[in-house]
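Q: fold the following.
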Amino acid sequence: MAARGAASADEPAVREPDGRSPDGRAPGLRERKKRQTASRIWQAAVELFVERGFDKVSVAEIAAAADVSKMTVFNYFGTKEDVLLGPMEEHVADAADAVRDRAPGESAADALRRQLLDLIEARDASVGLSDSPRTVQVLRLVTETPVLLHRAHSFHLRRQQFLAGVLAAETGDAVLAEVAAAQLIGVRNAVFAEVHRRRAAGDPLDQVATDAARLARDAFDLVEKGLSGYAVKA
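A: Here you go, the predicted model:
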């Protein structure tokens, strides 16, 4: 974990509920209403958390601000932490899915490089590359709240485990799959952390995105080449 208030490789990819079904299809009316309610709760919670701090806001206050019942909040989000970070759960298997669905002849590193570069190019909020002030506010909330940092760390571990499972199923070697997954997810986390640090510092979005793409390419190249010639002590 990073120190309180510092950017960390364990920072989450935070985004508002996006109104689409998990498989990418446009949802029906009932699903749209559910997602609109979830988004309203999320936005109300973020505003309260930013104004007063995560620990000083109750679920009842979130419900009142979103004009829903306390039970409705718990129906959509199991805990107060889920209200803020629940949208992350929609993306916990993204890396594993990219590797599982890659084209024949494409390596796991290539698949994840392509996925990450696509997210950066799209200025995707899940990478922290949104020009919305709320994205930066949420990132700061997480880095300044220990319980949220712990939750974000658990998210990244599960994402790594999903990826390791896919690699182990393909290769038959669970131990090396864990090693590879740790390195590949480590690249993503390092890029995310640098983006979050610079966005929180107010650096221009397009410059951060350009530098993030370069960092992603260099980091994946390092992983692919291995560490045999890296940091050899003189």
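Q: C-alpha from now on. contacts and neighbour counts both.
A: Fine.
Q: what's the helix or strand for R113?
A: Element membership of R113 [criterion: DSSP states H and E] is helix 108-121.
Q: second input sequence below; structure requested for side-by-side comparison:
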Amino acid sequence: MGLRELKKQRTFDAVSSIAIAMFLDRGFDQVSVSDIAAAAEISKPTLFRYFAAKEDLVLHRFADHAGEPARVVAARAAGQSPLDALQQHFIAGLLRRDPVTGLNDTPEVLAFHDLVFSTPALATRVHEYQSRDEQSLATALLPTTPTPAVAPVPDPLGARLAAAQILAVQRVLARENWRRLAAGESAETLAPAAIEAANRAFTQLRTGLP
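A: Presented below is the predicted three-dimensional model:
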């Protein structure tokens, strides 16, 4: 990263941190873009050069994970099924306390999750990220090589249904982890149960509903 890009990244991070701190203190709807620009000592036009919308001041953190399920499937080891790769990736996220799995009890992370999911405008944008992830995962689940005559014909609807089920399971697991942490459990104490629940959920995906 060159000096100019480094300076831009530092400004980007600083403005976002200021905005999130203000949102956590006063609420998302009670803080204007003008308030943030003034606190960051930049103009509104400059702020909008870094962030296209007010919601992006918060949700760029989710953008880091955009398309991740599809990338996991594309990068899986030879002979590994997509579902196995996604399960392994989710369990690894639990072990390293990745906030996206819900298993992170750092106070700032818990407050950030509460901000996002209690603010309608932010929750709606998260749903848009999830919809795009679902579409990209469905595409990744389809065969990329010509289908032999003896193999099943590629099934776009089946891929979409599978993608929706897989990502819904991950969302439910993450929200349950977050709910239990918010109720007072620690990540360290919850981790074994969270891993067991994830393994059970992926088993249910493989075997279908009883």
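Q: and the TM-score between these chains?
A: Superposed pair, TM-score by TM-score structural alignment, normalised by the length of the second structure: 0.89. Supporting alignment: 202 aligned residues with a Cα RMSD of 1.7 Å.
Q: sorry, back to before: what stretch of the second structure lies opposite the helix holding R113 of the first structure in the alignment?
A: Counting by TM-score structural alignment, helix 108-121 of the first structure lines up with residues 82-95 of the second structure.
Q: buried stuff in the matching stretch?
A: Neighbour counts over stretch 82-95 of the second structure (16 or more other Cα atoms under 10 Å) mark P82, L83, A85, L86, Q87, H89, F90, I91, G93, L94, L95 as buried.
Q: circling back: show me what the helix holding R113 of the first structure is packed up against.
A: Using 3 or more Cα pairs under 8 Å, 6 or more residues apart in numbering; DSSP states H and E, the elements in contact with helix 108-121 of the first structure are helix 94-100, helix 174-200, helix 205-225.
Q: neighbours of the aligned residue in the first structure for T106 of the second structure, how many?
A: Aligned by TM-score structural alignment, T106 of the second structure pairs with S132 of the first structure. Residues within reach of S132 of the first structure, counting by other Cα atoms under 10 Å, total 10.
Q: neighbours around F162 of the first structure, how many?
A: As a burial measure, F162 of the first structure scores 20 neighbours (other Cα under 10 Å).
Q: sorry, that was for T189 of the second structure
A: Per other Cα under 10 Å, the neighbour tally for T189 of the second structure reads 10.
Q: over to K225 of the first structure?
A: K225 of the first structure: 11 neighbours (other Cα under 10 Å).
Q: ok, S32 of the second structure next?
A: For S32 of the second structure, the neighbour count with other Cα under 10 Å is 14.
Q: do the one 3 residues further on as well
A: Here the count is done by other Cα under 10 Å, and D35 of the second structure has 14 residues near it.
Q: now do the same for it: its match in the first structure.
A: With TM-score structural alignment as the criterion, D35 of the second structure pairs with E61.
Q: what does R61 of the second structure give?
A: Checking TM-score structural alignment: R61 of the second structure goes with P87.
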